[in-house]
Structures are given as structure tokens and as C-alpha cells.
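> below is the sequence, then the predicted model.
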Amino acid sequence: MSLGVEPTSGTGLVDSFGRVHTDLRISLTDRCSLRCTYCMPEQGNVWLTRSSIMSADEIAHVARVAADLGVTSFRLTGGEPLLRVDLAEIVSRVAALRSGGAPVEVTLTTNGIGLASRIDELVAAGLSRVNISIDTVRADRFLSLTKRDRLADVLEGIGAAAASSLRPLKLNAVAMRGVNDDELVDLVELAVAHDAEMRFIEQMPLDAGHQWDRSTMLTRDEILAVLGERWSLAPVPGRGDAPAERFVLDTGPHTVGVIASVTAPFCSACNRLRLTADGQVRSCLFATDELDLLQSLRDETLPEADRDVAVETVLRRSVGAKLAGHAINDPLFLQPVRGMNAIGG
């Protein structure tokens, strides 16, 4: 079976710009326990069918091939990955892999709801660390933003993560003008109190309703200006391929991060691929094209070795076609059809 590109045995996932891809983001579901206004509407969502969602076996299969190709870090995302009842099994099977002779890293991005009751099994399964999303510390505002009265549950999840061995612990917030821009300092103080790093994310055009408005986005420079009124900020050297610029607060040891995908893109150092919950490979969060892995994985007429080759070929094709950047700031930029919940963070 040929997909147009013959895999090159023994080489990693390197694109035409020399970027080596060592990070695979795997979405486990498009469903979520919240309805954040910048992500999906409260009602009227069209969900992936249960039969189209990748199984634990299929996820482990793709991860094994990716690890053989040099992927060293796997981030499990959604939607909300804690909605998967087999999450601990998936963590365990991926964490058992090795890449280049070394154990891989398995991390989780979550809204934290239900994390407290599952964190022990996830740590035991081999989870390395966790990122928890929280955009406000005000209960009324949380309800307005997410359409769910669950702030206490998120805070419980943060507390459980802080009490666990998962480090570094990171909290993520989308910074929005006129929404939570008066809480930036409060959010950092919440993170510091839990020995975590707060990371502010510029709002990106990834909402399912395609209502993104650049004027409502709080920029990197504005975020840093607000934080600079409270703390001195010293850049942390050696960013590498990390999406966040990090700054030491005063004399440390705590830090804060800013992910400025819109005003200060970091595409030239991107090392990430994405796998959607229904088995589509995306070379970029903002890609308008996807490549299907699921058909090959479910082709029972193919021996496992041939399915390995098919998976490798799709991964290489995706990397080979990757563009230099996402072009958000180009007048001809097209927002992806899928929303963030269906792509995976």
C-alpha cells in the first residue's frame, strides 16, 4: 500500500525546514465538561461518533511507531481527556515506550475537573506532569466563561496536582481583553501559591463558531506590562523549542510564561505534530489539511508490519508538507474548520 512517500528507515521526522519533530499531541476526545466561550458554543455541537474515536490499542500503536521515529514527548489532550474512562490505561501503555533507548515523557492537558479522584492512578500509570487550564479565579466569571459552575472542582484538581509528584506543574489561561485582563496578577498569585507556573496564552482563531476578533485579544506586550507593574521580570534563557517565553518573577524561584502565537510566533522552532481523536494527523494547530491514519489502522487485511509502515508514511507525509508558519498575520489566513476542542491542544 503506497501513500505517495516511501518512509526513510532510520531517520527522524524532519521537515523541509530542518525542524526535527519530537512532540506528538494526541487528542483523546472532542467532548468537554465545560463550554468555554472562546472554544465551543454552549449548545448545538456536533460530536464525533463513538466508532470514529481512536481506541487505546490504536493510540498505543501510533505512539509506538512515533517513538521509533524519534518522538520523545506525548501530550494527551482533548476536549477533556479526563472524560476517557481508559485514560490511565492509555497513559500506562504510552509511558512504557522508549525512544532512542530512553523512556518517553507522557503529559496531560486538562481543565482539572475530576483530576483529584484520578491523580493517584495516573501517577502510578507513568504520567510525567500536567497542565491545568484556568482563566479566572472568580466563581461568577467562571460560570459566565464556561457556562458551568465548576470553579471549585478545578481548584480541587489544582490542589491535588500540587500535592502530587507531578512537576513542573503549569496553569494555563487565555488572556482576554475586558474579560479577565483584570485578573492577571491574581492568576499568577494562585499559581505561585501552588508551586506552579502560570502561563498566559494569546487568544487564537480556533473557536468552533469562528467569532475570533483580534481586538479582544490581549497581546504579549500588554500581558507583560501588567505583570511588570507587580513584579520585575527577567527572561529565562534557553527557550529552545518551548512554546512559552518564560520570565523569573523578582528574584525567583517562581516564573511566569507567555505563549504569543499571534504577535510573536515561534513557528521556526516548532517540533510538534497533532493527532486528532478520530485519527487525523495535523502538522500544525492551524493546518487546513489533515491526513488519515485510522483507515490503515483498521484495515484488518494488512499485517501489523504493513500497518506500521502505513502509519510511518502518514507521519512523514504530514511533516514533509509542513509550512514554514501558520500565517495568522497574513490577510489571506484561513481559520481551521475544526475548533480547538476537535483538534486537540
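Everything's here; your move. Bear in mind the structure is a predicted one, so any value in this text is a computation, not a measurement.
> only C-alpha atoms for contact and neighbour calcs from this point on.
OK.
> just checking, L184 touches L227?
Yes. L184 lies in contact with L227 (C-alpha atoms under 8 Å); the separation is 7.2 Å.
> tell me where the stretch 101-250 of the chain has helices.
Taking DSSP state H, counting those that start in this stretch as the criterion, the stretch 101-250 of the chain carries its helices at 115-125, 139-146, 151-163, 184-193, 220-228.
> of all those, which one is nearest L293?
Shortest distance between L293 and these, using C-alpha to C-alpha, is found for helix 115-125: 26.0 Å.
> run through the strands of the stretch 51-200 of the chain in chain order.
Under the criterion DSSP state E, counting those that start in this stretch, strands of the stretch 51-200 of the chain are mapped to 73-77, 98-99, 102-103, 105-110, 129-133, 169-175, 196-202.
> whoops, I mixed them up, the stretch 201-345 of the chain
So, for the stretch 201-345 of the chain - with DSSP E, counting those that start in this stretch - the strands run 233-235, 245-249, 255-259, 272-275, 280-282, 291-292.
> so which elements touch the fourth one?
Which is strand 272-275. In terms of contacts (3 or more C-alpha pairs under 8 Å, 6 or more residues apart in numbering; DSSP states H and E), strand 272-275 is packed against strand 23-27, strand 280-282.
> cool, and the last one?
Strand 291-292 sits against strand 280-282, helix 304-320, with contacts defined as 3+ C-alpha pairs under 8 Å, 6+ apart.
> nearest approach to A152 belongs to which of the strands of the stretch 51-200 of the chain?
That would be strand 129-133 among the strands of the stretch 51-200 of the chain, by C-alpha to C-alpha, at 13.2 Å.
> quick revisit: how about JSON lines for the helices of the stretch 101-250 of the chain, with distance to A95 added?
Output for the helices of the stretch 101-250 of the chain, formatted as JSON lines (distance: least, C-alpha to C-alpha, whole Å):
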{"stretch": "helix 115-125", "distance to A95": "8"}
{"stretch": "helix 139-146", "distance to A95": "32"}
{"stretch": "helix 151-163", "distance to A95": "19"}
{"stretch": "helix 184-193", "distance to A95": "27"}
{"stretch": "helix 220-228", "distance to A95": "34"}
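> tell me which of these sits nearest to T255.
Across the helices of the stretch 101-250 of the chain, closest to T255 is helix 184-193 (C-alpha to C-alpha), at 8.4 Å.
> and here is the other one:
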Amino acid sequence: MNQVDYLRISLIDRCNFRCQYCMPQGEELDYILQQNLLTHEELLTLLEQVFVPLGFTRFRLTGGEPLIRPGVVDIVRAIASLPATRDLSMTTNGFLLAPMAQQLYDAGLRRINISLDSLDPDTFDEIVGTRGRSRWQQVWDGIQAAYRVGFDPLKLNVVVIPGVNDREVLDLAALTRDRHWHVRFIEFMPIGNDRLFGDRGWIPSEQLRQLFRDRWGLHESRVRGNGPADVFQIPGAQGTLGFISQMSECFCDRCNRMRLSADGWLRPCLLNEIGQIDLKSALRHHTPLPELREQVARLLAIKPEINFKQRESGTTGTYSRTMSQIGG
């Protein structure tokens, strides 16, 4: 089991998209009220007094859509300024990124993942659930802005959905050939949207890899990230191809992360809410910080058992939130 030193921090559960794989279609979500979100100060207290002393040095900001969180640049600056921070990254849909890219970079953000599930504007808009004016161009502009500013690595996340965008995977992979971009193909995970996709299934990563081998050849890359992706490269390409295979190739033994939700719940596993801790309520009820550290330390100790029990049971876990509410 890897050392758990990586915390995914959801800044907000709301999003300006309604992606098919992230939110249940046709249903209204119960969003967290503003007063129930972790405040900037509460988040920094937890990082400085609980997580950093327990060895956490890598942080990823997620949502919902983190760029709609008020004060997000200030949050980036504060986390980047922590002496213990070795790595700070963000996952965004890119829609609001173009005018904010330089501010985020200047605040200390260096790595960014942007969701780009299609190069076709119509398919893109179908996936992200927008109506009226297309969102594709503004997202593409955000990607270009991040590239110009100097984010490195710049990663593009692609959730492969059978019958929707699976015919585009070669075009998306080709983006890595003459750009220092890293395209990551993510197996579709039916969380909160079983009714929509239950009969479609998902495409195994190995099937995609074979497609790329047949087209260009493919070799394992020496580049390794902080997450669960298996990294490959098209011969001669500037960028890389990553494969996140949570459905076909269990990577629980490599998991080095925990998840902090926007309302302060600490979860040891994406697919399992057993053992979760309500850190926000504990802070607001003035629980001593050494006691909170001890609670988190106990959860860290049993994390491997929580991961493997759920995977080996043949279930997808015990959870009540959608992917957008969990933080991905």
C-alpha cells in the first residue's frame, strides 16, 4: 500500500455543466448551502493542523467546478504557500479558465487537468448537458490559455462513453503528438446515473490501448503522475496517454489519496463512505485539533481494509452522492 499523502479537496459541489457521467439526468440535486461549505479559514486550519502533520503534502482542488468557488485564487495562494506543499493541482471543466489562468498560475498553481470529452462541439454539448449557446469554444479557449501561461503538465481528461464519444479516441490521442499535452482516458463509472448508462457498459482501457498500438504503436512512458493512471506514449510524441481503469483493472493497492468534500466530510475511498468523518462539524463544535488528528490517523490506518473489502465484495460501494457531490 502506498503512503497516503494526497488529498483531493472539493471546494464546491455546484457546477456550471451537467455532465451525463457526473450528475443524474432529469433530477434536481440538493446542493450544499453556502453556510455549510467549509470556509477558507476552516480549510486552512484542517490542512495546517490536521493533514500536514499526518504527512499530506499533495493537494488537488476539485468541485463540482472549483472555479465557481468565490475566492478560489486566494485559496490556491494560501495552499501553495504552505511550507509542506509539494504539489498543488486542480481539475476543472475549463469554461471559466481563460480569464483566470494567469491569476491561478501567479498564485502558485502549476498543474491543471481540464475535462475535454469531445472535439466535436455538438457531441461535447450533448455530454455536458448544456442548452442554447455551445460551450465547446470557451472550454477550448481555456485550454489554450492554460497552455500559453505555462501549466505543465497540462492534462486533458476524457471519460469514454460507448456510443457517444468512443469514435473520437484516435483524434483525442493525436493531440499528444505535437503538443506537450497529456490525454487521460477514463473508464466510465456508473455512479448516480445507472438508469441512463446501465445498458451501455464501459470500454476497457486495454481495448483503447490496442487501438492505439494498431494505429501508431505504443510504449510505456517513463513519466509517472501522482494518481492511478497507467502512462503510455505514442512513439515520437511530445505528450503522453494515460489510462485510468477503475472498472477493468483494480488499482486499490496503489491508492494514495483521501477525499475532503465541500461540506467537510473526509472519505477514505471514492466508492465507500464507511468510516467517513465530519470534520466541519467537529471544528464548529470546537473539538480539539489533536483529537481530530487522531481520528484521521485511525481512518488512515484502516483505509486499505476499506478499499479492498469493497472491491472484493463485487459491489461498487456504499455511497449516497453523485460524482459531482463526492468530488470525483
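Arrived safely. What you see is a predicted model, and the numbers here were worked out from it, not measured in a lab.
> can you pull the TM-score for these?
Once superposed, chain against chain, the TM-score is 0.91 (TM-score structural alignment, normalised by the length of structure 2); 320 aligned residues with a C-alpha RMSD of 2.1 Å.
> one step back: select, out of the helices and strands packed on strand 291-292 of structure 1, the one closest to L145 of structure 1.
The nearest among those, by C-alpha to C-alpha, is strand 280-282 at 28.1 Å.
> and the closest one, how far from structure 2 on average?
The superposed strand 280-282 of structure 1 is, by mean C-alpha distance after the TM-score superposition for structure 1, a mean 0.4 Å from where its aligned residues fall in structure 2.
> R167 of structure 1 matches what in structure 2?
Residue pairing (TM-score structural alignment): R167 of structure 1 is matched to D152 of structure 2.
> ok, back up a step: looking at L184 and L227 of structure 1, which is more packed in?
L184 (21 against 17; other C-alpha atoms under 10 Å).
> how many neighbours does R148 of structure 2 have?
11.
> ok, L82 of structure 2 next?
14.
> excluding its backbone neighbours, what's nearest it?
E48 (7.8 Å; C-alpha to C-alpha, 6 or more residues apart in numbering).
> just R257 of structure 2 next, same as before
Closest residue to R257 of structure 2 apart from its sequence neighbours, by C-alpha to C-alpha, 6+ apart: Y6 at 4.5 Å.
> what about the one you found, neighbour count?
Neighbour tally, Y6 of structure 2, other C-alpha under 10 Å: 22.
> ok, V248 of structure 1 touching P237?
No. The pair V248 of structure 1 / P237 is not scored as a contact, 10.2 Å apart, by C-alpha under 8 Å.
> okay, the two: which has more neighbours?
V248 (17 against 9).
> which position in structure 2 pairs with the more buried one?
Using TM-score structural alignment, V248 of structure 1 sits opposite Q233 in structure 2.
> how much space separates its match from N165 of structure 2?
Distance of Q233 of structure 2 to N165 of structure 2, computed by C-alpha to C-alpha, to the nearest Å: 21 Å.
> what's the answer for R179 of structure 2, then?
Counting by C-alpha to C-alpha, the gap from R179 of structure 2 to N165 of structure 2 is 22 Å.
> quick one: which of the two has more around it?
Shown here are R179 of structure 2 and N165; by other C-alpha under 10 Å, N165 has more neighbours (18 against 14).
> what does the more buried one align to in structure 1?
Checking TM-score structural alignment: N165 of structure 2 goes with N180.
> over to D122 of structure 2?
Match for D122 of structure 2 (TM-score structural alignment): D140.
> repeat that for A297 of structure 2.
Per TM-score structural alignment, A297 of structure 2 is aligned with R316.
> coming back round to it: count the residues that sit near the residue lying closest to the match of R167 of structure 1 once chain neighbours are set aside.
Nearest residue to D152 of structure 2 in three dimensions, chain neighbours excluded: R111, at 5.6 Å (C-alpha to C-alpha, 6+ apart). By the criterion of other C-alpha under 10 Å, R111 of structure 2 has 19 neighbours.
> same question for T318 of structure 2.
For T318 of structure 2, using other C-alpha under 10 Å, the count is 12.
> how about A174 of structure 2?
18.
> report the separation between the aligned residue in structure 1 for it and G178 of structure 1.
In structure 1, the residue matched to A174 of structure 2 (TM-score structural alignment) is E189. Remark: distance between E189 of structure 1 and G178 of structure 1 (C-alpha to C-alpha) = 20 Å.
> and L28 of structure 1, what's its match in structure 2?
Applying TM-score structural alignment, one finds that L28 of structure 1 aligns to L11 in structure 2.
> who are the contact partners of the nearest residue to that match once chain neighbours are set aside?
In space, and not counting its chain neighbours, L11 of structure 2 is closest to A262: 5.0 Å by C-alpha to C-alpha, 6+ apart. By C-alpha atoms under 8 Å, 6 or more residues apart in numbering, the residues touching A262 of structure 2 are I9, S10, L11, I12, D13, L37, L38, G63.
> please say which position in structure 1 A262 of structure 2 maps to.
Using TM-score structural alignment, A262 of structure 2 pairs with A277 in structure 1.
> now do the contacts for the match of R167 of structure 1.
R110, R111, I112.
> what's the closest of those residues to M23 of structure 2?
Using C-alpha to C-alpha, those come closest to M23 of structure 2 at I112, 22.1 Å.
> that closest one corresponds to which position in structure 1?
Looks like I112 of structure 2 aligns to V130 there (TM-score structural alignment).
> mind putting the helices and strands packed on strand 291-292 of structure 1 into CSV with mean neighbour count?
Shown next, in CSV, are these (neighbours: other C-alpha atoms under 10 Å):
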stretch, mean neighbour count
strand 280-282, 24
helix 304-320, 20
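> let's have these in JSON lines, adding distance to F266 of structure 1.
Shown next, in JSON lines, are these (distance: least, C-alpha to C-alpha, whole Å):
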{"stretch": "strand 280-282", "distance to F266 of structure 1": "17"}
{"stretch": "helix 304-320", "distance to F266 of structure 1": "17"}
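> circling back: can you redo the contacts of A262 of structure 2 as TSV with neighbour count and distance to W216 of structure 2?
Formatted as TSV, these follow (neighbours: other C-alpha atoms under 10 Å; distance: C-alpha to C-alpha, whole Å):
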residue	neighbour count	distance to W216 of structure 2
I9	24	37
S10	30	38
L11	29	40
I12	29	40
D13	27	40
L37	19	47
L38	24	47
G63	28	35
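> which one of the residues you listed is nearest R254 of structure 2?
Closest to R254 of structure 2, out of all of the contacts of A262 of structure 2 and judged by C-alpha to C-alpha, is I9, at 19.2 Å.
> is it correct that that closest one is in contact with S261?
Yes. Using C-alpha under 8 Å, I9 of structure 2 makes contact with S261 at a distance of 6.3 Å.
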